[in-house]
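J.: Predicted model and sequence follow; I will ask about them next.
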Amino acid sequence: MKYLHNCCVLAWIIYLLGQFIAAEIYSSTSQIKDELGRLRQDNTVSLLRQLLDSQERRLASMKRFVQSLDQLEGDMKDPEFNVHHPLDAYRFIKNHSVVYNDSVTNLLNELKTHEEEQDEITKLARKLTAFHKDDLLGAIQGLIRIQDVYGLETQDLADGNVRGLHRRKMTALECQDMMIVAFHSDLVDLALEWLEVALQRIEAGDDTITYTKILCKAAAVAFNVKYELTAAMLYEYVLERNPRSRYHRQKMKYYQGYNTQDVVRYPLPHEGFHKACQMTIENKNHIRREHVCMLLDNGHPLLRYQPAKVEVLSQDPYISVYHDCFNLEFLTKLIELAKPQIDRSKVGGKGNEYTAHFRTSKGLFLEFTNPLLKFYKYVGALTMLRHESFEQFQVANYGIGGHYEMHGDFLDSNEKDHKINNRIATFMIYLTDVEEGGATAFSKLDVSIAPEAGKAVFWYNLHPDGERNYLTAHGACPVISGDKWVGNIWIKEQGQEFTRPCKLDKNDLKWT
């Protein structure tokens, strides 16, 4: 009865947790950090444990009261009991006027308190944080992305070693999670590596999952993603362990019945992006040889007494970095403005925005306010572009393995303003340092920039004649460790007619 009661209470709490979900927390490192801080100060679990202990004691008391009632009924069932006998009549009246009533009254009181405590448990359960299964999936995808982009060894990651950052080893069951996501990410070789590590863990005594179960799961996932031959091969290992299993033999024949070849996979188109990301974590700033450094005031009053430190990384397309232009107090203020309203970042044009697996971050557009007006004017002085043509300032925070695949900031041909008011340029500022990873990579140019608080990157998205410049395709490398916050402004063409007029000669590709 006690076991049944505990199971009911636990099932009830789990049900309540399912009703209060903080979705997509994996896509914001800052949100995870805030939640961790809250949980460290929270005593909800301790209070729940105390209430459950009290419930167990109360249940034991109620059980004793019921046992006393059982005893009274036993006396009345005695075949020698005779209501006409004065002693039996006396005991009958006493039991049902005192003992019986006391037991029932105490039982009802305990039951009432028991129900009140259940209400308290309900309130406490509502305070607990429960993450959606999409958060778990997103976190695993982030780990696989870090491993794939930066070429981390499976054995190192399984041993808790992420480029020298050590944590406890992963269990065989955790390795299975990685294997499944790798299969679904079309990284079959990586998936089989994770399977091999998991099997080694099991052979060494890991009991989080059995040898047969993980092989069956691997075969099923491989089959679902059209690797039928791989699935059949994996089931041969299952049969080696279970030679008499009729079920497993039939399953292997089912997989073998698909006489197709495993789908031919072609190399992903972003190999250059992976290379640029890897170079950046080794060299911090991987830039081309012709970069130029200078102090620049653009003849603007705001820069006259404190010229900007500019590093030109590329002339065609024009890409430059501004160093030490923004102080930590200002950067922190921007993050504080964004935090309360931050939401999953979307892609697509106005009215057609959607979340996507290739952009894992949370962000928002800040409203145009006086502090931002000063910032816009300063950016206008740095870029020599009119701030009246700036779009809203966008702030983003990247989560576990947070990244943004290769893309261009210019508007595509199917978007309304692409011909008459495209995005001529982008100004992006790093709001925080990042411990490792998270660079901005222009893989077609062999240029990448490591994030550093206060550093800003500026580039033109269009050729001087107004055509889109596809060499400006760039991406955000996955964050390995640290809290990455960035902000950016997209700058429109209209309003720049006199500051940056279009050039009529298509062969004149340089803005400067």
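T.: Sure, I can see it.
J.: okay, CA-based contacts and neighbour counts for the rest of this
T.: Noted.
J.: Skipping adjacent residues, who's closest to Trp459 in space?
T.: Once flanking residues are discounted, Trp459 sits nearest to Ile319: 4.3 Å by CA to CA, 6 or more residues apart in numbering.
J.: Helix, strand, or coil at the one you found?
T.: When classified by DSSP: H, G, I helix; E, B strand; the rest coil, Ile319 comes out as strand.
J.: so what's Glu174 up against?
T.: Glu174 is in contact with no residue at all, counting by CA atoms under 8 Å, 6 or more residues apart in numbering.
J.: Can you name the next helix or strand after the strand or helix carrying it?
T.: If you go by DSSP states H and E, Glu174 is part of helix 172-184. Downstream of helix 172-184, the first helix or strand assigned by DSSP H and E is helix 188-203.
J.: before we go on, here's another structure to hold up against the first:
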Amino acid sequence: MQVRYLNLFRIAVVRDMSDEISILPIQSFYSLNDCVVAAELLNKVPLVMRFEPVLSDDECQQLIEAAASRLKESRLVNKVVSQIRSSRGMFFEEEENPLIRRIERRISELMNVPIEHAEGLQVLHYAPGQEYKAHHDFFRPNTPSAKNNRISTLVIYLNDVEEGGETVFPLLRLSVKPKRGSAVYFEYFYRDQALNDLTLHSSVPVVRGEKWVATQWMRRQRVRSLGLIPNPA
């Protein structure tokens, strides 16, 4: 998919050619270096897709075990405790071990964006009653973080949730049920801000069981190898 990146990512993201061009080509499956991922189109513009499987059961469990002892109260990018998210979370360092390196490279290939544009991989844990209220992943214009804004998101479900915990896009009337190893992907790099605003989404409260997710955000410009990865502490 590297050639596709050179031809598509640079045109769509760097040159802002058209709101009809997506970062990720719409296909029914994606043949990656180490696996094949099936895809379901949920919405075309803004692009929302569901992937399965992105991670194996073993990889999901390894991520959960690696993150569990490092969870902290969720914070925003400016390190303020979040008032809209009641989960606990953590960030892995860039390629901090072979598991993270393998997963980050697979995600980069799937999202069709070079790994240098990736924030650190985040893991969140939701207990019963915990949620992430409706929000956007991109940063509003005229804010410091908007200088190198996010352009796309991949949320990977690390476990099956007994009840609740769906990812809901209220303006698009979409609801995605957590399934271990699967993921939801969406873009919000469009010149038309109204299209970006349609990616408003939430993680509804967990009713029974627990919810684990891994989230990857991509930035418009590179952030890695420059000491610029903006992970909350």
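T.: Sure, I can see it. As the structure is a prediction and not an experimental result, all values here were calculated from the model.
J.: TM-score for these two?
T.: Once superposed, chain against chain, the TM-score is 0.78 (TM-score structural alignment, normalised by the length of the second structure); 195 aligned residues with a CA RMSD of 2.0 Å.
J.: Relative to Ser175 of the second structure, how far out is the counterpart of the residue nearest to Trp459 of the first structure in the second structure?
T.: By TM-score structural alignment, Ile319 of the first structure lines up with Val48 in the second structure. Here Val48 of the second structure is placed at a distance of 11 Å from Ser175 of the second structure (CA to CA, to the nearest Å).
J.: out of these two, which sits in the more crowded spot?
T.: Neighbours were counted for Val48 of the second structure and for Ser175 using other CA atoms under 10 Å; Val48 has more, 23 against 16.
J.: quick one, what contacts that one?
T.: 41-42, 184-187.
J.: Buried only: go through those residues for me.
T.: Buried members of the contacts of Val48 of the second structure, counted by 16 or more other CA atoms under 10 Å: 42, 184-187.
J.: TSV for those, including secondary structure and distance to Ile100 of the second structure?
T.: TSV is the format used below for these (DSSP: H, G, I helix; E, B strand; the rest coil; distance: CA to CA, whole Å):
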residue	secondary structure	distance to Ile100 of the second structure
Leu42	strand	28
Val184	strand	19
Tyr185	strand	19
Phe186	strand	22
Glu187	strand	23
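J.: how about Thr167 of the second structure, what does it touch?
T.: 175-178, 201-204.
J.: Determine which two of those residues are furthest apart.
T.: Spatial extent of these (CA to CA) is set by the pair Pro178 and His201 at 14.3 Å.
J.: Which of the two has more residues huddled nearby?
T.: Neighbours per residue (other CA under 10 Å) separate Pro178 of the second structure from His201, with Pro178 holding more: 25 against 21.
J.: Now do the contacts for the corresponding residue of the first structure for the more buried one.
T.: Taking TM-score structural alignment, Pro178 of the second structure has Pro451 as its aligned residue in the first structure. By CA under 8 Å, 6+ apart, the residues touching Pro451 of the first structure are 430, 432-434, 438-440, 484.
J.: can you do 10 Å?
T.: Neighbouring residues of Pro451 of the first structure by CA atoms under 10 Å, 6 or more residues apart in numbering: 284-285, 429-440, 457, 484-486.
J.: Alignment lookup: Val149 of the first structure to the second structure.
T.: Using TM-score structural alignment, Val149 of the first structure pairs with nothing in the second structure.
J.: I'd assumed Met428 was in contact with Lys455 of the first structure.
T.: Yes - the pair Lys455 of the first structure and Met428 qualifies as a contact (CA atoms under 10 Å) at a distance of 8.6 Å.
J.: I figured Gly438 of the first structure hits Thr360, correct?
T.: No - counting by CA under 10 Å, Gly438 of the first structure sits too far from Thr360 to count as a contact (11.9 Å).
J.: Mutual contacts of the two, please.
T.: 398, 401-404, 476, 478.
J.: coming back round to it: and the match of Ile319 of the first structure, how far is that from Gln2 of the second structure?
T.: 21 Å.
J.: Cool, thanks, signing off.
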